[in-house]
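Undergrad: Sharing a model that was predicted from the sequence below.
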Amino acid sequence: MTPPPGWYRDPHAPYLERWWDGTVWTEHRRAPGETPQPPPKDGAGRAKVVALVAAGAVLVAAIVVSALVLRTDDGGDGATAVDTASAATTTSPSPSTPAPSPSGDPNRVVDQLNGITLPLPDGWIRPQYVAQHDVVMTTDGTYDCPAGVGLCRHGLVSTSTASAADGTSPETLAKQDIEDAADLAYDEDFAGQRPFGGIKSHHLVGSGQVAVAGRAGYFVRWRVTTAKGPGGYVQSLVFPSSVGSEAPVVVRFVFDAGPDGPPLSDMDTITRGIRPVGDAATGGGVGSSIGPTG
């Protein structure tokens, strides 16, 4: 499940690209857009992998990573539950692992492609050994998935750029995205596995306009019930980017329900703390509070 050999953003230097030989990072780096050079011969890098294997390191572990599932502050079960989002992971570093913010702030994660930074609440970390290229943060640690398939995480946040026709509103995009987000998180992951036994039902918890990084966005939040486990919460948040063509940015939240899941308030904390890259002051405005309803 590891990415193919190629030039990828350096996870430790977001303004450089680094050669991934299909197994490990090498020491070859270049500036983005630089004239491509012949693929490096990374015999030394592969020798390191052989040494790691000989030392008993696990190079590929099929780990199903549960997406963040929101839980209500009072632990209520009034809405239907959802399986946590899952993703196959490996112990090899992912070329797409988000890099630290340009300012070096350990409490923020940067999404250079979409021109935003996001806060890291307590209990959250930058992705480690996660194969999904768009994951920007996860809760710390893993647990055995409820259906007995791999390992899951209690929380996950990912970002991506929406591919939509000009003029498509954040509301329309969020309403279109939420079902796909829930299916990937709690029904069937991209590896074709069902770590929660599939989704039994879902319930709309809340939706509406929200200010994100000074832009008017829209969110849709579901509570889903799964065949196995406590289920959880999935949210699709869409808002225009403040850079380039202002393409819509999609932020997906997956939080486990129950006492082990992250607090539902972390969704709001992360949303309010989203900033354009290089702008520490722009935050949420009118409508930025998106606590659960219903």
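TA: Done, it's in.

Undergrad: Please count neighbours and contacts with C-alpha atoms only from this point.
TA: Will do.

Undergrad: Scan this protein for its longest strand.
TA: When the chain is scanned for its longest strand (criterion: DSSP state E), the result is strand 199-212.

Undergrad: Could you tell me which residues within that one count as buried?
TA: Across strand 199-212, burial judged by 16 or more other CA atoms under 10 Å covers 199-200, 202-207, 209-212.

Undergrad: what's the closest of those to Arg30?
TA: Sorting the buried residues of strand 199-212 by how near they are to Arg30, with CA to CA, puts Val212 at the top with 33.4 Å.

Undergrad: can you tell me the helix or strand for the closest residue to the closest one other than its chain neighbours?
TA: Excluding its sequence neighbours, the residue lying closest to Val212 (CA to CA, 6 or more residues apart in numbering) is Gly284, at 5.0 Å. No secondary structure element spans Gly284, as it lies outside all helices and strands (assigned by DSSP states H and E).

Undergrad: want to compare, so here's the second one:
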Amino acid sequence: MSMTPPPGWYRDPSYPLVERWWDGTAWTDHRRQPEAPQQPSPQQESAERGASGRAKVVALSVAGVVLVASIVTGALLLSRDEGGGDAAVQTGPTTPTGPTARATDTPSPSPSASASASSADDPSSVVDELNGITLPLLDGWVRPQYVAEDDVVMTTPGTYDCPGDPGLCRHGRVISRTATATDVKSPKALAEQDIEDAANDAYDRDLIDSRPYRGIKSHHLVKAGSVAVAGRAGYFVRWKVGTGVGPGGYVESLAFPSSVGSESLVIVRFAFDAGADGPPLADMDRITKGIRPVGDAGTGGGVGSSIGPSQ
């Protein structure tokens, strides 16, 4: 019988350097640095006390696992003391039970994209459980590793020295996240509102306020229009941006309703370097057309859409 872990702070699957609050059923947007743990809010503590029945079951289960692990460890140490050889022992991870869990602990469910991707049966796709979609992992793309930005679902392999402020840059990134703007009701309005933020995040200032490309100096609209995404009506806006140094790049904001939960709007951002070292611009279209609802490989992605770039 599988059980979900109780509410608590766990390693963020999309950015393992921080901890993220698990409310017992899904990841929230609350994050913290592991070096400075914060106590959960009174509402969260009250929710934990209210869920005492499930917490007791999980606590008993964890206690049983710890007891068995202790017995096995004691037996191995006794065997070694009696003259046995060294043995490499691997034990399964135990599920943390509260907000004091360290950043190296991860609850068994993994609703975020990068965590689900690592356990996906299909190596050619990335799963974003939170938004209920899978994205195709094309040739020339890899699952994110050592990426500081939240919600990155794939990148081009390797890094290069940024041409502006010191740092490491990547030629391509794809990000998938739930839209947070509550006043935006349509995919078209969301994509048109998000594109400037997408461009600034990719080519203006990074998370530590550095300017890896010395800022954006110009931009122009490449194309925009309606597109079917995972069987839903979506909208995209694509810009070409010029930067202070380097070849500049292409950014796109793709918005569409999620197929799960409250069907909140989802925003997928693309950031591709321009020039010979950047990924093919057609990969934006191929990834869009390959987006599927989780568990429904037969649903068309961008069927009937026309989103080829105009140069």
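TA: In hand now; what should we look at? None of the values given here were measured: they were computed from a predicted structure.

Undergrad: Would you pull the TM-score for this pair?
TA: Structural agreement between the two chains, given as a TM-score (TM-score structural alignment, normalised by the length of the first structure), stands at 0.70; 229 aligned residues with a CA RMSD of 3.0 Å.

Undergrad: before we move on, back to that, for the longest strand of the first structure, which helices and strands make contact with it?
TA: Counting contacts by 3 or more CA pairs under 8 Å, 6 or more residues apart in numbering; DSSP states H and E, strand 199-212 of the first structure packs against strand 215-226, helix 265-273.

Undergrad: Deepest-packed of these, please.
TA: Each of these was assessed for mean neighbour count using mean count of other CA atoms under 10 Å. The highest is strand 215-226, with a mean of 25.

Undergrad: helices and strands around that one, which ones?
TA: In terms of contact count using 3+ CA pairs under 8 Å, 6+ apart, strand 215-226 of the first structure is assigned the packing partners helix 170-182, strand 199-212, strand 232-240.

Undergrad: The second structure: matching residues for that one?
TA: Using TM-score structural alignment, strand 215-226 of the first structure corresponds to residues 232-243 of the second structure.

Undergrad: in the superposed pair, what's the mean gap between the matching stretch and the first structure?
TA: With both structures laid over each other, stretch 232-243 of the second structure and its partner residues in the first structure are 0.2 Å apart on average (mean CA distance after the TM-score superposition for the first structure).

Undergrad: contact partners of that stretch?
TA: Outside of stretch 232-243 of the second structure, the residues that reach it under the criterion CA atoms under 8 Å, 6 or more residues apart in numbering are 187-188, 191-192, 195, 199, 203-204, 213-228, 248-257.

Undergrad: just to revisit the earlier point, make CSV out of the helices and strands packed on strand 199-212 of the first structure and add distance to Val249 of the first structure.
TA: Below are these laid out as CSV (distance: least, CA to CA, whole Å):
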stretch, distance to Val249 of the first structure
strand 215-226, 9
helix 265-273, 12
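
Undergrad: Out of the ones you listed, the one nearest Gly141 of the first structure is which?
TA: With CA to CA, the closest approach to Gly141 of the first structure among those belongs to helix 265-273: 17.1 Å.

Undergrad: what's the offset of the closest one from the middle of its chain?
TA: Between the centre of helix 265-273 of the first structure and the centre of its chain there are 14 Å (CA atoms, centre = their mean, to the nearest Å).

Undergrad: residues in the second structure matched by that helix, start to end?
TA: With the alignment judged by TM-score structural alignment, the segment of the second structure matched to helix 265-273 of the first structure spans residues 282-290.

Undergrad: To what extent does the matching stretch diverge from the first structure after superposition?
TA: Plainly put, stretch 282-290 of the second structure ends up 0.6 Å away from its match in the first structure on average once the two are laid over each other (mean CA distance after the TM-score superposition for the first structure).

Undergrad: residues contacting whichever residue in the first structure pairs up with Glu129 of the second structure?
TA: Under the alignment defined by TM-score structural alignment, Glu129 of the second structure corresponds to Gln112 in the first structure. If you count contacts by CA under 8 Å, 6+ apart, Gln112 of the first structure has them with 14, 277.

Undergrad: Can you name the residues in contact with the longest strand of the first structure?
TA: Contacts for strand 199-212 of the first structure (CA under 8 Å, 6+ apart): 79-83, 171, 183, 186-187, 216-227, 239, 271-272, 274-275, 283-294.
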